[in-house]
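In: Coordinates only, no sequence provided:
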């Protein structure tokens, strides 16, 4: 049986509509509030309909020299055409850090499964 990690799919977010796109500020300073935005389909629009949609996005911070990642955001998209409402797969959260690391984003498509991306987070 496969581990969950073996089921995560990756790709170039400019060429694949399922990969979470992580948006971080150009300048990040230690101890100051950071905004991270995660979206799906920046270059290639992902379908957003009852039969095919993104169900959720989760965002984690994994600090350098840490043992475990910390979940910093979870976004659930529950409206996919019901009553004419379509929830767009975009989430924004704010947090503060005292050391560099990586931001990981994981998204779930109801047809194509789990997708992940990561981005280095360093202080300037």
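Out: Cool, got the structure. Just so you know, these numbers come straight off a predicted model, no measurement behind them.

In: switch to C-alpha atoms for all contacts and neighbour counts from now on
Out: Noted.

In: all strands for the chain, in order.
Out: Secondary structure of the chain, counting by DSSP state E: strands at 20-23, 33-40, 54-63, 70-76, 90-96, 101-109, 113-121.

In: JSON lines please, covering the ones you listed and showing mean neighbour count and distance to residue 7.
Out: Output for the strands of the chain, formatted as JSON lines (neighbours: other CA atoms under 10 Å; distance: least, CA to CA, whole Å):
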{"stretch": "strand 20-23", "mean neighbour count": "23", "distance to residue 7": "15"}
{"stretch": "strand 33-40", "mean neighbour count": "18", "distance to residue 7": "19"}
{"stretch": "strand 54-63", "mean neighbour count": "22", "distance to residue 7": "16"}
{"stretch": "strand 70-76", "mean neighbour count": "16", "distance to residue 7": "19"}
{"stretch": "strand 90-96", "mean neighbour count": "15", "distance to residue 7": "23"}
{"stretch": "strand 101-109", "mean neighbour count": "22", "distance to residue 7": "11"}
{"stretch": "strand 113-121", "mean neighbour count": "18", "distance to residue 7": "7"}
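
In: let's bring in a second model and compare:
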């Protein structure tokens, strides 16, 4: 049911889509940086009336029947931008999923496949 309310799109044409920047290939159990932002190509408003409230980052490991919640990053309108850089490590290949919440336009998602060697 929640999936019915999550929107997606091309971040170059839609300012709400979270953008994930990370290496396509990483080594097992070694830390690497992941950057997630909203408004990379088209700036998103950052006012009290219209802003990105938070970004969640998830991983779905290859062959897993569950999702791992990596973290939630909350933003204060006018004082912080919807941008986060964090370090993670993976045991096996997975799909990273970023979910962002706009206080007016709801939930937006994007994903990125990461191969683990």
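Out: Right, received. Where do you want to start? As the structure is a prediction and not an experimental result, all values here were calculated from the model.

In: Kindly state which of the strands of structure 1 is positioned closest to residue 47 of structure 1.
Out: Closest approach to residue 47 of structure 1 among the strands of structure 1 (CA to CA): strand 54-63, 8.3 Å.

In: The alignment partner in structure 2 of residue 17 of structure 1 and residue 27 of structure 2, how far apart?
Out: Under the alignment (TM-score structural alignment), residue 17 of structure 1 maps onto residue 15 of structure 2. Using CA to CA, to the nearest Å, residue 15 of structure 2 is found at 32 Å from residue 27 of structure 2.

In: who's more crowded, those two?
Out: The residue with more neighbours, out of residue 15 of structure 2 and residue 27, is residue 15; 19 against 15, by other CA atoms under 10 Å.

In: Was I right to think the more buried one contacts residue 39?
Out: Yes. The criterion here is CA atoms under 8 Å, and residue 15 of structure 2 meets it with residue 39 at 4.9 Å.

In: Spit out the contact partners of the match of residue 17 of structure 1.
Out: 38-44 (CA atoms under 8 Å, 6 or more residues apart in numbering).

In: which ones are touching the aligned residue in structure 2 for residue 67 of structure 1?
Out: Mapped onto structure 2 by TM-score structural alignment, residue 67 of structure 1 lines up with residue 65. Contact analysis of residue 65 of structure 2 by CA under 8 Å, 6+ apart lists nothing.

In: separation between residue 65 of structure 2 and residue 71 of structure 2?
Out: Applying CA to CA to residue 65 of structure 2 and residue 71 of structure 2 gives a distance of 19 Å.

In: what does residue 87 of structure 2 give?
Out: 11 Å.

In: cool, and residue 14 of structure 2?
Out: Distance from residue 14 of structure 2 to residue 71 of structure 2, by CA to CA: 24 Å.
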